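Student: Generate a structure from the sequence data that follows.
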Amino acid sequence: MRLAFMGTPDFAVPALRALHQTGHDIVTVYSQPPRPAGRGKKLRPSPVHLAAEDLGIPVRTPLALRRNAEEHAFFRALELDAAIVAAYGLILPVEMLDAPARGCLNIHASLLPRWRGAAPIQAAILAGDSESGVTIMQMDAGLDTGAMLLRDHVALTDHTTATTLHDDLAAMGGRLIVDVLAQPPHPGTPQPESGVTYVQRLSREDGRIDWTRPAAEIDRQVRALTPWPGTFTTLDGQVIKIGAVGLTPGNTQATPGTVVDDTLRVACGGGTDLRITRLQRPGRGMMEAADFLRGQAVAAGTRLGVA
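Tutor: As a prediction, this is how the structure comes out:
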């Protein structure tokens, strides 16, 4: 088929490569414009942009699509069979949604209608869901409200992290979109009205650990928000990033946020506790707790999260 691909982050790259390998004619790729990155703040193309260049596919990086008549006309003139959208980051106006013969198909990283919105991978882990997955959706003018064309699921465990789930769903999305395009066009299944949930964009503040919450919730927070936006607490007034934690048996009656032994076991809400296993001080890399403690001992009785 004659396709356009629209995506920006690493999540979308497996789908782009799968479509290319299957032999579809991807005539152009849309991606977010290059952004300043690194210490030098040099402009860095997105992962999809770089992958498209590697595949020899021309890339377009408009700043906006709404009220962009020139871009609408260009897109319409492509005479596409379909456009494939995966975490692109811009809302498509109706003029573009209706242009391809089969419309625009979205690779969404959740089991719709659960977790519509910007951060479905993190939301599923934070909520303690038992499963997640990918839905291929026929896009309409709503926010992730279109008919479902195909979906698959994966079980979530107590060890699932945002990184592992991201990689599993990215690969799944590539497989499912190839399968959908191999099928005859069909209207899909409308999303049920029950079970709809939305998730907002994440911010750095979402990563602040509230030690009054139960240890299991903090564990999910760390697994969901690492590496981005990251979880953190304070130690002697210094911000410390938390890379991993482990739940511990038993309980403690210490004040939440109190370090209760010399291995970074920390009291949490409801008499629960956990052990910090990976952490990072400012200006240093993420390290194992034992290595951290060799350079900076943290005595029992120390309070974390105190400004």
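
Student: use CA for all of it now, contacts and neighbours both
Tutor: Fine.

Student: Now do stretch 248-258: distance to the chain's middle.
Tutor: Stretch 248-258 has its C-alpha centroid displaced from the chain centroid by 31 Å (Cα atoms, centre = their mean, to the nearest Å).

Student: Quick check: buried residues in it?
Tutor: Residues 252, 254-258 are the ones in stretch 248-258 that count as buried (16 or more other Cα atoms under 10 Å).

Student: And stretch 140-150, what's buried?
Tutor: In stretch 140-150, counting by 16+ other Cα under 10 Å, buried: 140, 144-150.

Student: Need the max-distance pair from those.
Tutor: Across the buried residues of stretch 140-150, the longest distance by Cα to Cα is 16.0 Å; it joins 140 and 150.

Student: Quick check: which helices or strands does the lengthiest helix in the chain pack against?
Tutor: Looking across the chain with DSSP state H, the single longest helix is helix 162-182. Packing contacts for helix 162-182, counted by 3 or more Cα pairs under 8 Å, 6 or more residues apart in numbering; DSSP states H and E, involve helix 13-22, strand 104-108, helix 120-126, strand 131-138, strand 148-155, helix 215-225.

Student: helices or strands up against the second one?
Tutor: Read that as strand 104-108. Counting by 3+ Cα pairs under 8 Å, 6+ apart, strand 104-108 packs on strand 82-86, strand 131-138, helix 162-182.

Student: The second one to strand 82-86, inter-axis angle?
Tutor: Going back to what we said before, that points to strand 131-138. Angle between the axes of strand 131-138 and strand 82-86 is 150 degrees (criterion: axes from the mean of the first three to the mean of the last three Cα atoms, to 10 degrees).

Student: One more, so I can put them side by side:
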Amino acid sequence: MRIVFMGTPEFSVPVLQALVDAGHDVVAAYSQPPRRAGRGKALTPSPVQTRAEALGIVVRTPVSLRDPDAQAEFASFEADVAVVAAYGLILPRVVLEAPRLGCLNVHGSLLPRWRGAAPIQRAILAGDAETGVGIMQMEAGLDTGPVRLEGRTPIDGKTAGALTDELSAMGARLMVEVLGDIAAHPPVVQPEQGVTYAPKIDKAEARIDFSQGAVEVERQIRAFNPVPGAFFELGAERIRVLAADILPGTGSQGAVLDDQLTIACSDGTIRPSLLQRAGRGVMTSSELLRGFAIPAGTQLS
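Tutor: Next up, the predicted model:
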């Protein structure tokens, strides 16, 4: 098929690569414009732009698709279908309707649960037992379109990073399957029951809330690994927690209970197993404590 691909982060890259590997003609890749990143704040292209350019694919990075000239250029590619995976820009109706078969989106949840920007993190935070990927026929509403194919996976103790990688690979396989025989995968309207929304993650949510139970705190840690990274503060020091174990015990919420960095929550305790200080590499709790004492009785916030 003649395809315009639309995506921005690492999640999108396996989908783009799978389309190329399957022999489809990807005539253009749309991605968000380069952003300033790193210590030098240099303009850095998105992962999709980088991969597309390496594959010799024409790249477009409009700030918006509401401009008539941008819409006309999009239509000029005369695509059979647009494949969208975490693009990050709103597609106006004229863009949605430009390709012959419309726009297909790789969405990282079991729709209609977790429509919106952060479905993977929200599923972990809510304690969902499973999640998945839907290949959705896009329409004007927020992730309201019918689903052509769906895959499922248990969440277990996975971090958002691990789950993102798994769902990206799953979405790539499912998209190739749908495009291989689109008539065999008719769109199925989403049920009206069970709709939930997954708003974008605010960095303030990453501060660990020890007034929650230990189960909820551990979910918070997994949901924000690797970004933005769940954290607590000790004085002027911000320490990221990348993994933690749930343990029994009681104490004042946020208090360190022993010399192994066991921390009291409202119900139970957690013991961080992987941490990171600002400007340092990831380390175990014992490695951290050898050079940065956090004695029992310390109150964390």
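
Student: TM value for the aligned chains?
Tutor: Here the superposed chains carry a TM-score of 0.97, computed using TM-score structural alignment, normalised by the length of structure 2; 300 aligned residues with a Cα RMSD of 1.0 Å.

Student: so which of the buried residues of stretch 248-258 of structure 1 comes closest to residue 32 of structure 1?
Tutor: Nearest to residue 32 of structure 1 among the buried residues of stretch 248-258 of structure 1, with distances taken as Cα to Cα, is residue 257, at 40.5 Å.

Student: hang on, isn't that closest one packed against residue 304?
Tutor: Yes. Between residue 257 of structure 1 and residue 304 there is a contact under Cα atoms under 8 Å: 4.9 Å.

Student: At which residues are the strands of the stretch 201-307 of structure 1 located?
Tutor: Secondary structure of the stretch 201-307 of structure 1 (DSSP state E, counting those that start in this stretch): strands located at 231-235, 238-247, 265-267, 273-280, 287-288.

Student: Distance to residue 187 of structure 1 added to these, as a markdown table?
Tutor: What follows is the strands of the stretch 201-307 of structure 1, written out as a markdown table (distance: least, Cα to Cα, whole Å):
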| stretch | distance to residue 187 of structure 1 |
| --- | --- |
| strand 231-235 | 42 |
| strand 238-247 | 44 |
| strand 265-267 | 53 |
| strand 273-280 | 48 |
| strand 287-288 | 51 |
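
Student: so which of these is the most packed in?
Tutor: Among the strands of the stretch 201-307 of structure 1, strand 265-267 has the highest mean neighbour count (mean count of other Cα atoms under 10 Å), at a mean of 26.

Student: Contacts for it next, please.
Tutor: When contacts are defined by Cα atoms under 8 Å, 6 or more residues apart in numbering, strand 265-267 of structure 1 is touched by residues 211, 252-260, 273-276.

Student: Tell me, how many residues neighbour the aligned partner of residue 4 of structure 1 in structure 2?
Tutor: Structural alignment (TM-score structural alignment) places residue 4 of structure 1 against residue 4 in structure 2. Using other Cα atoms under 10 Å, residue 4 of structure 2 has 27 neighbouring residues.

Student: Can you classify residue 4 of structure 2 by secondary structure?
Tutor: With DSSP: H, G, I helix; E, B strand; the rest coil as the basis, residue 4 of structure 2 sits in strand.

Student: ok, it - contacts?
Tutor: Counting by Cα under 8 Å, 6+ apart, residue 4 of structure 2 touches 26-30, 77, 79, 81-83.

Student: Distance of it relative to residue 185 of structure 2?
Tutor: In this view, residue 4 of structure 2 and residue 185 of structure 2 are 20 Å apart by Cα to Cα, to the nearest Å.

Student: thinking again about what came up before, and of the buried residues of stretch 248-258 of structure 1, the nearest to residue 57 of structure 1?
Tutor: The closest of these, once distances to residue 57 of structure 1 are taken by Cα to Cα, is residue 257, at 51.8 Å.

Student: aligned partner of that closest one in structure 2?
Tutor: Under the alignment (TM-score structural alignment), residue 257 of structure 1 maps onto residue 254 of structure 2.

Student: pretty sure its match contacts residue 297?
Tutor: No. Judged on Cα under 8 Å, residue 254 of structure 2 makes no contact with residue 297 at a distance of 9.6 Å.
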